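[1] I'd like to go over a predicted model; first the sequence, then the structure.
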Amino acid sequence: MIARNVTVAGRRTSLRLEPEMWDALLEIGTRENLSLHQLCTEVNRHRGESSLTASIRAYALAYFRAAATERGHRSAGHGGLPRRRAD
């Protein structure tokens, strides 16, 4: 776990996330032209009752799941194995 300070809605806070999660957030920010602080502020704005850390994890998962369409999956060269038929 890595702790980093971020500014969320103008207030500084500390988040502890896995290195892969920090990488995912930075990638999302690059794709969406948002700073880490802006991205965390947006997640915070829509998070509801869960913690900011949990909301960030759920957001990143949902973001990449939405991006992982069949078309995108094939164009990235993934999914080369034939599908098994359901008997």
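    Cool, the structure landed.

[2] drop to CA atoms for contacts and neighbour counts, all remaining ones
    Will do.

[3] Grab the nearest non-local neighbour of Thr41.
    Among residues not flanking Thr41 along the chain, Val8 sits closest, at 4.7 Å (CA to CA, 6 or more residues apart in numbering).

[4] ok, the one you found to Ala68 distance?
    To Ala68, Val8 is 28 Å away according to CA to CA, to the nearest Å.

[5] who's more crowded, these two?
    Val8 (20 against 13; other CA atoms under 10 Å).

[6] let's bring in a second model and compare:
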Amino acid sequence: MRKVTPVGGEIGFLSDLMTQATSDVPVSRTVLLGGQRVSVRLEASIWDGLIDIGERQAKAVEELCAEIEARRAGIPLSTAIRVFVLQYFRERTEAV
């Protein structure tokens, strides 16, 4: 049986797989909320989205997290952040 090498060679293929895998690996970061340090564990892609939103709105990540914290309704902060990022980009996509 003949082995088929993906476009870009095996190294390129493995690099692409590693990039995809690491973008969804949970990353813990500490944010200051209400004067207390809170550890939040999110996928790297969610952190990237939150940073992007902060840049678009000229707000720090901690400021966004504080706003999300203030309006979350009994759900974990990490879940509320994921929902916030998803809704933000969904609304921008639907507007186009």
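    Nice, thanks for sending it over. Just so you know, these numbers come straight off a predicted model, no measurement behind them.

[7] about what we covered before: the residue nearest to Thr41 of structure 1 maps to what in structure 2?
    Per TM-score structural alignment, the equivalent position to Val8 of structure 1 in structure 2 is Leu33.

[8] could you list every residue that touches its match?
    By CA atoms under 8 Å, 6 or more residues apart in numbering, the contact set of Leu33 of structure 2 is 62, 65-66.

[9] Now do the strands in structure 2.
    For structure 2, the strands defined by DSSP state E occupy 26-33, 36-43.

[10] could I get those strands as CSV with distance to Val85 of structure 2?
    Listed next are the strands of structure 2 as CSV, based on distance: least, CA to CA, whole Å:
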stretch, distance to Val85 of structure 2
strand 26-33, 15
strand 36-43, 11
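
[11] Now do the same for Arg31 of structure 1: its match in structure 2.
    Arg31 of structure 1 maps onto Arg56 in structure 2, by TM-score structural alignment.

[12] returning to that earlier point: which among the strands of structure 2 is found nearest to Leu77 of structure 2?
    Nearest of those to Leu77 of structure 2, taken as CA to CA: strand 36-43 at 7.6 Å.

[13] re the thing from before, Arg82 of structure 2 versus the match of Val8 of structure 1, what's the distance?
    17 Å.

[14] Where is the longest helix in structure 1?
    helix 52-67 (DSSP state H).

[15] most centrally placed residue in structure 1?
    Ala60 (1.8 Å; CA atoms, centre = their mean).

[16] residues near Pro47 of structure 2, how many?
    Let me fix one detail, which is that residue 47 of structure 2 is Trp and not Pro. With other CA under 10 Å as criterion, Trp47 of structure 2 counts 21.

[17] check contacts around it.
    Per CA under 8 Å, 6+ apart, neighbours of Trp47 of structure 2: none.

[18] Map it across to structure 1 for me.
    In structure 1, Trp47 of structure 2 lands on Trp22 (TM-score structural alignment).
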